[in-house]
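1. sequence and predicted structure below; questions after.
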Amino acid sequence: MTIIIILITVLISWQAFNNPELKSKLMFLPSAIKDRGEYYRFLTHGFVHGDFQHLLFNMYALYIFGQTAESIFSSYLFGPTFGKLAYLVFYCVAIVAASVPDYLRHQDNRMYASLGASGGVAAMLWPYIMLGPWNWFIFPPLPAILLGIGYILYSHYADKQGRGNIGHNAHLWGAIFGLVTYSVLLLSLQPELMQYFLEQLMQPKGPNF
């Protein structure tokens, strides 16, 4: 399912690179949602990107984190058949949920627009982190749990600073959605996995590249 999502996103984004009208039709425009009821934009903006670098970064992150989340959904939470569908729903709802705060903030701002899968990708961090909280990344050289916490704190800080054209607020709320929703799923369906995460959290370890 992760590969299918990536292929669909690449295809739509590639088409939008060469078709400004398509990009404009799919991107997140809070004023268009409020004025014209184009609610589909809450989701479709996650399948278009500003440029190739933006697309590559998001799809690489989705490939790394999404496959772990998909495996957990299929193997432990919902079973091999329904798990893939549940994983798809989790990803799509994360895209929508990450956009709601920006909609509330910018619904009367006709100049505001955003696009990209970052909100959905940010939600995928937490299944990966909670499976191995002390697994180290090569770059940045941090254990997963500190990267996850740092990602939320930095996104909040960067959003308050309001610099650049990066949707830090979507990153923030995508990550929060992923943490809260995934934790609820574990506690409801597989509390043993939550217990495993807590046990691992109490056993920090150094890098093993």
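-> Thanks, I have the structure now.
2. use CA for all of it now, contacts and neighbours both
-> Will do.
3. from what I can see His171 touches Tyr154, true?
-> No: using Cα atoms under 8 Å, His171 is not in contact with Tyr154, being 9.7 Å away.
4. comparing these two, which residue is more hemmed in?
-> His171 (27 against 15; other Cα atoms under 10 Å).
5. not counting sequence-adjacent ones, nearest residue to the more buried one?
-> Leaving aside its chain neighbours, His171 sits nearest to Gly119 (5.1 Å; criterion: Cα to Cα, 6 or more residues apart in numbering).
6. wasn't the one you found part of a strand?
-> No: assigned with DSSP: H, G, I helix; E, B strand; the rest coil, Gly119 falls outside any strand and is helix.
7. next up, a structure to set beside the first:
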Amino acid sequence: MTRLLAALVLCAASLHALAQPYPAKPIKLVVGYPPGGSGDFLSRLAADELGKELGVPVVVENKPGAAGNIAHEFVARSSPDGYTVLNAAPMAVNRALYQHLTYDPDKDFAAVTRIATGPTLVCVNNSVPVKDLRELIAYAKQNPGKLFHASAGAGSAPHLAAVLFESVAGVKFTHVQFKGGGPATQSLLAGDTQVNFATAPTVMGFVRAGRIRALAVSSGHASPAVPGIPGAEEAGLPGYDFTFWFGLFVPAGTPAAASRRPTCATKSRCREWMRRPRRRPRRSTPRSRGRPAIGRSWCATPARRWIDLPPVTQWLLVANVAIYLLEGTGMLPAEAFALWPPGGFESRFEPWQLVTYSFLHANTAHIFFNMLALYMFGGEIERLFGSRFYTQYYFAAVISAALCHLVVTALLGAPQVPMVGASGGIYGLLLAYGIYFPHRRVILLFPPIPMPARVFVFGFAAIELLLGITQTAAGVAHFAHLGGMLGGWLMIQYRRRGFPFRM
């Protein structure tokens, strides 16, 4: 009888708990960094605002270490009741940085909303003899490995921003890890480290006080969140673009109602903050994205960046493969495009036919080269330009190659050669890669010699010019390739300065 009564009491208590509206008790907001950094600052800001909106206390709990992995594991193993929330930067990249994660970034968490996003700042200690980004790059090249850069840990936003900077600029720093942005900034102030790719909320007070110098923001152009500091492209480093974000997560299996309330509360508070500019977070943009499907997409994007190709590059690769297979089986004879007048490869083409034929025709050597170049260079350029401008850029190079081909054949009286348009588009991509990623290492197949992308691309251009001059009939194709580079160069000037023509 006693056991029966105890069971009934337990069931009644459980039903009462289930009937309680969420939230019914304080919420714990866990952050993987110590006080003093942007993660802690944004967590306390979010806790204050969410507490006002939800009507219960939201308590921040710091669990620093291992670039946030200690906090990630703690929340992943917590009860999925909505009362333990994680504030974290991108977790998906940790798969590439740590061999043995004790949690799965995709399966162990449910994304609630993103609360802030912004660029990092390239900061230096006042003792470093540089005044701008160009001087920093030159100084780092003269002193490889002698500049120490502080980060909030392996995989943190400052660390990833520094790694990308090293890759694009062709320099090398010595990495010094700390448990968070606050200790990293203190080391920069003390002069123990010389460079810090810091999140803006962590260092803007010291920048305004003149204790450290901010040379640029890590986005391509200046950010309205940090006025007066140039963007990386404007400061002399095109191709460098890095932003960080922080988002709220709950353990997988958390009821939808428990994750929906923080989402709605965050969106409501963000709208109010955007109406009151003076109260925006220090140099970060409040941001809320609340639908679960969208949350999963922005969580996974950093991990997919170097795996998945952007859409236009994918379509170009598919088109090249499909046309190669159709030609190989005889279902798409090359002569089908030689419509005016008939005669196959040596016929004279109308300009529109030449562009179409040049884009579609392929043979084994060209299909391999085109696919390899698209895979190696096209995806990076599309991520840099965006799909729309990338499409315009590619076809501008195709058309420029075809027009250059027409002019050269008219001047030399040589027969027209197919394939120049598609190859011209590829050469346009090579030029963009050499300009925007000049220090990336590229390996030639024969012989396998690694070299900077700038040397690779402009060496290619010199070879094309030499072959074009020494060969009359076949040389028109080499001039067409240079025409593709010319078209790409004009488009880059348009993107940088805005020529007086419209797309």
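-> Sure, I can see it. As the structure is a prediction and not an experimental result, all values here were calculated from the model.
8. circling back: which residue in structure 2 aligns with the residue nearest to His171 of structure 1?
-> Aligned against structure 2 by TM-score structural alignment, Gly119 of structure 1 finds its counterpart in Gly424.
9. contact partners for its match?
-> By Cα atoms under 8 Å, 6 or more residues apart in numbering, the contact list for Gly424 of structure 2 reads Ala397, Val398, Ser400, Ala401, Ala402, Ala480, His481, Leu482, Gly483, Gly484, Met485.
10. how about a cut-off of 6 Å?
-> Ala397, Val398, Ala401, His481, Gly484 (Cα atoms under 6 Å, 6 or more residues apart in numbering).
11. if you count contacts, what does the lengthiest helix in structure 1 end up packed against?
-> Ranked by residue count under DSSP state H, the longest helix found in structure 1 is helix 82-106. Applying 3 or more Cα pairs under 6 Å, 6 or more residues apart in numbering; DSSP states H and E, we find helix 82-106 of structure 1 packed against helix 118-123, helix 168-189.
12. how many degrees apart are the helix or strand that the longest one is followed by and helix 168-189 in direction?
-> The reference is to helix 168-189 of structure 1. Using DSSP states H and E, the helix or strand that follows helix 168-189 of structure 1 in sequence is helix 191-201. Per axes from the mean of the first three to the mean of the last three Cα atoms, to 10 degrees, the angle that helix 191-201 of structure 1 makes with helix 168-189 is 120 degrees.
13. where exactly do the helices run in the stretch 151-300 of structure 2?
-> Secondary structure of the stretch 151-300 of structure 2 (DSSP state H, counting those that start in this stretch): helices at 157-169, 181-190, 200-208, 232-235, 256-275, 292-304.
14. adding mean neighbour count and distance to Arg114 of structure 2, write these out as a markdown table.
-> Output for these, formatted as a markdown table (neighbours: other Cα atoms under 10 Å; distance: least, Cα to Cα, whole Å):
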| stretch | mean neighbour count | distance to Arg114 of structure 2 |
| --- | --- | --- |
| helix 157-169 | 22 | 15 |
| helix 181-190 | 22 | 20 |
| helix 200-208 | 19 | 17 |
| helix 232-235 | 20 | 25 |
| helix 256-275 | 18 | 9 |
| helix 292-304 | 16 | 8 |
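15. the ones you listed: which one's closest to Asn62 of structure 2?
-> helix 181-190 (12.9 Å; Cα to Cα).
16. adding distance to Phe148 of structure 2, write the helices of the stretch 151-300 of structure 2 out as CSV.
-> Output for the helices of the stretch 151-300 of structure 2, formatted as CSV (distance: least, Cα to Cα, whole Å):
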stretch, distance to Phe148 of structure 2
helix 157-169, 11
helix 181-190, 9
helix 200-208, 17
helix 232-235, 20
helix 256-275, 37
helix 292-304, 26
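17. nearest to Ala7 of structure 2, of those helices?
-> helix 256-275 (27.3 Å).
18. for Glu380 of structure 2, which of the helices of the stretch 151-300 of structure 2 is the nearest?
-> That would be helix 157-169 among the helices of the stretch 151-300 of structure 2, by Cα to Cα, at 11.9 Å.
19. so for Leu121 of structure 2, which of the helices of the stretch 151-300 of structure 2 sits nearest?
-> Of all these, it is helix 200-208 that lies closest to Leu121 of structure 2, at 6.2 Å by Cα to Cα.
20. in structure 1, what range does that closest one match?
-> Aligned using TM-score structural alignment, helix 200-208 of structure 2 spans no residues in structure 1.
21. how far off helix 181-190 does that helix point, in degrees?
-> 20 degrees.
22. so for Pro140 of structure 1, which of the helices and strands packed on helix 82-106 of structure 1 sits nearest?
-> Of all those, the one in closest proximity to Pro140 of structure 1, counting by Cα to Cα, is helix 118-123 (15.9 Å).
23. how about that closest one, which residues are buried there?
-> Using 16 or more other Cα atoms under 10 Å as the test for burial, helix 118-123 of structure 1 gives Ser118, Gly119, Gly120, Val121, Ala122, Ala123.
24. now do stretch 311-328 of structure 2
-> Those buried within stretch 311-328 of structure 2 under the rule 16+ other Cα under 10 Å are Val312, Thr313, Gln314, Leu316, Leu317, Asn320, Val321, Ile323, Tyr324, Glu327.
25. with secondary structure added, can I get those in a markdown table?
-> Compiled in a markdown table, the buried residues of stretch 311-328 of structure 2 are given as follows (three-state DSSP):
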| residue | secondary structure |
| --- | --- |
| Val312 | helix |
| Thr313 | helix |
| Gln314 | helix |
| Leu316 | helix |
| Leu317 | helix |
| Asn320 | helix |
| Val321 | helix |
| Ile323 | helix |
| Tyr324 | helix |
| Glu327 | helix |
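26. for those residues, give me a markdown table that also has distance to His149 of structure 2.
-> Below are the buried residues of stretch 311-328 of structure 2 laid out as a markdown table (distance: Cα to Cα, whole Å):
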| residue | distance to His149 of structure 2 |
| --- | --- |
| Val312 | 37 |
| Thr313 | 35 |
| Gln314 | 37 |
| Leu316 | 40 |
| Leu317 | 39 |
| Asn320 | 44 |
| Val321 | 45 |
| Ile323 | 49 |
| Tyr324 | 49 |
| Glu327 | 54 |
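27. which of the residues you listed lies closest to Arg440 of structure 2?
-> Nearest member of the buried residues of stretch 311-328 of structure 2 to Arg440 of structure 2, counting by Cα to Cα, is Thr313, at 19.9 Å.
28. residue in structure 1 paired with the closest one?
-> Thr313 of structure 2 maps onto Thr2 in structure 1, by TM-score structural alignment.
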